[in-house]
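> When you get a sec, could you give me coordinates for this:
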Amino acid sequence: MNTPDELEQFIIKANNRALITFLMQNQYLCNEFICPSCGSCCKLVVYRKNVDGFAWRCLMNSCPKFRSYYSLRKNSFLDGLNIKMQYVLRILIKYGCRQTRHSIKTNLNISDATIVKVIKKLIGLIPPTDFFENKLGGPGCIVQIDETMLNFKCKSHRGRLPENRTDSLCIVEYNGNIKRVFAQIIPNKKQNTLIPIICRQVASGSIIWTDEHKSYQNLRFFNYIHDTVCHKYEFINKNTGTNTQAIESFHNELKKEIKLRKGVTTDKREIFLKEFCFYFNNRSKYFSSILELIKTLS
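The predicted structure follows:
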């Protein structure tokens, strides 16, 4: 089962016992459960009163909870999701293949609320994007930086509402193509807001390319090599080759995703950025990265 399609076909065809065995073997479910009352290992038994058809059961005679049943979803991603495992896994597969929520709903014929619940739980497992321990760039490496506005114009609207405006600082590591990206919501574009973020995420000695925004003018005093391009006259500095084309490309991808979702509400933009950066930084192995996320609770 090397591809998403092969995995989905297995999930569709497998009975509950085979699926549970597969999930345990691949660390999506715990393969052992300790009774919280007596500390003995419970036994996996048939249990008709839940959607899984199986449960853990304590069979220690001296235990106060003798013959009590426990969900086999304990300490796993599936815990708290009261729908069939098959549907949860198929939602994750389609999400990992970048299908839209509407497409998932159409293909699986399940409620939008169920899809949202599963995806929301998954996004909650995505770690914040932070390169402090392994910073972007480095001596001789190019890093491009620019800000962007996350709202977009709807076809039937005119302009953008000021109270709906959200700015983001975006940073990309570039070496012929974009290697890694970072994005963070910012309250303003002042130097004392931007510089600390840059210093936390970008290694000293990096070559930083930006436009001529005044907030970047002192970057050279923070042990960076700073070059600029004036977009009023050119997109590529004809003398140094400095440009912000990679960061603009990232902005385009970011805004394309916002448009596909028909906008992202102000209160969800920070979570959206975290989700999108995780996708972009793992885009060559996104599906497997999603599967790794749901192993973290096992």
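> going forward, measure contacts and count neighbours with C-alpha atoms only.
OK.
> ok, how many other residues are close to the closest residue to Asp167 other than its chain neighbours?
Once flanking residues are discounted, Asp167 sits nearest to Met149: 4.5 Å by C-alpha to C-alpha, 6 or more residues apart in numbering. Using other C-alpha atoms under 10 Å, Met149 has 13 other residues around it.
> Likewise for the one 3 residues further on?
Number of residues near Phe152 (other C-alpha under 10 Å) recorded here: 17.
> Is it correct that Pro139 is in contact with Ile208?
No. Applying C-alpha atoms under 8 Å, one finds Pro139 not in contact with Ile208, separated by 10.5 Å.
> any idea how far Leu260 is from Ile93?
19 Å (C-alpha to C-alpha, to the nearest Å).
> returning to that earlier point: show me which of Pro139 and Ile208 is the more surrounded one.
Ile208 (28 against 12).
> Can you say which helix or strand has Tyr95 in it?
helix 85-96 (DSSP states H and E).
> next one: Gln184
Using DSSP H and E, Gln184 falls in strand 178-186.
> right, and the helix or strand after that strand?
Tracing the chain past strand 178-186, the next element assigned as helix or strand by DSSP H and E is helix 191-201.
> and the angle for that next one with strand 178-186?
With axes from the mean of the first three to the mean of the last three C-alpha atoms, to 10 degrees as the basis, helix 191-201 and strand 178-186 are set at 140 degrees to each other.
> One more, so I can put them side by side:
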Amino acid sequence: MLAEINSIADLTAQYPTEKDICHLLMDEDLLHKTAKCDKCGNNMSLRSRGSSYEWRCRVSKSQDCSSKSIKYGSFFKNTKLTLTQATKVMVMWSCQYTSSQISKEVGISERTTCDWRNFLREICQKTESTYGKIGGNDHIVEIDETNLHSRKYGVGKGTNEDWIFGGIDRESGKVFMKRVVNRSASVLVPLLQANVEKRSVVYSDEWRSYSQLKRYFTDHYTVCHKTQFINVVGTRRVCTNGVESMWSRLKKPFKAANGTSSALLDSYLSEFVCRENEKDDFFQSVINGMKIS
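Here you go, the predicted model:
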């Protein structure tokens, strides 16, 4: 299975040729296994074309009725990359290689690599849109906000300050994350209600926008970071270490890449949320989003 491949060495060893990759992608339902001729409606045959395949409908041994690319009707239909190159990009992106590392290994421009990363993050955005609320009956959900300094196109002196609001369910490890225009209660509370089950217990710092959360959830406990890391309330040890660790994981690739475009930030957040929520099944979830419907 493609999702079980976690290195270029594994991919090359198991699927050394373009035709091997074609069969792999067919088995994953990422390429069509059959094709109909657009002219006559007959079934087409899969034929060799150079190092790859194409679909052909033949009138006779010497005359074609029509032909189709092996990529037709698939996620790959508009790419000029070979299927081997495209699959390498997917594998390396899933393993969190940088754009420059992917470009060098696959032999493509960094612009092409960035375009592909954008395509793959769009799948993450669609996947994220299917998620329900985190938390549940007495689940502890830690919430917090953080500031990201994004750069236009990842370069230059000018920066944008983007506030991100999010939370993590201690029991399941599931997260949510949204960019917000400000940190007012009128913005944060509706987002919290939309993303966290009301039966949850919420842990936060003492930011004033959280002052009325007991009205919307089973309970709400706070920790004052000016004086303590953990607030002991009976048997509860109230802290936000989990969500603060989440912010560290989020910011790490941004620091390595010297920021990103503010316009692309939402898609990066979606990728992060999917990686956090899908865990070892992340690459499979992306593959599922690419399957031919």
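> can you give me the helices in the second structure?
Taking DSSP state H, the helices of the second structure run over residues 8-14, 18-27, 83-94, 99-106, 110-128, 185-195, 241-256, 265-278, 282-290.
> can I get those helices in a markdown table with mean neighbour count and distance to Val141 of the second structure?
Formatted as a markdown table, the helices of the second structure follow (neighbours: other C-alpha atoms under 10 Å; distance: least, C-alpha to C-alpha, whole Å):
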| stretch | mean neighbour count | distance to Val141 of the second structure |
| --- | --- | --- |
| helix 8-14 | 13 | 38 |
| helix 18-27 | 18 | 39 |
| helix 83-94 | 20 | 28 |
| helix 99-106 | 17 | 34 |
| helix 110-128 | 17 | 18 |
| helix 185-195 | 16 | 10 |
| helix 241-256 | 14 | 9 |
| helix 265-278 | 20 | 14 |
| helix 282-290 | 19 | 22 |
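> circling back: the helix holding Tyr95 of the first structure: average distance to aligned residues in the second structure?
Mean deviation of helix 85-96 of the first structure from its aligned counterpart in the second structure after superposition (mean C-alpha distance after the TM-score superposition for the first structure): 0.9 Å.
> Now do that helix: which elements does it pack against?
Here helix 85-96 of the first structure touches helix 4-13, helix 101-108, helix 112-125, helix 286-293, going by 3 or more C-alpha pairs under 8 Å, 6 or more residues apart in numbering; DSSP states H and E.
> Turn those into a markdown table, including distance to Cys170 of the first structure.
Shown next, in a markdown table, are these (distance: least, C-alpha to C-alpha, whole Å):
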| stretch | distance to Cys170 of the first structure |
| --- | --- |
| helix 4-13 | 31 |
| helix 101-108 | 26 |
| helix 112-125 | 20 |
| helix 286-293 | 21 |
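> Go through the ones you listed and name the closest to Ser204 of the first structure.
Minimum separation from Ser204 of the first structure across those (C-alpha to C-alpha) falls at helix 286-293, 29.5 Å.
> I'd like to know which elements that closest one is packed against.
Counting by 3+ C-alpha pairs under 8 Å, 6+ apart, helix 286-293 of the first structure packs on helix 85-96.
> gap between the helix it packs on and the chain center?
Put simply, helix 85-96 of the first structure sits 16 Å off its chain's centre (C-alpha atoms, centre = their mean, to the nearest Å).
> Output the residue interval of the second structure matched by it.
Mapping helix 85-96 of the first structure onto the second structure (TM-score structural alignment) gives residues 83-94.
> Leu293 of the first structure matches what in the second structure?
So Leu293 of the first structure corresponds to Gly289, using TM-score structural alignment.
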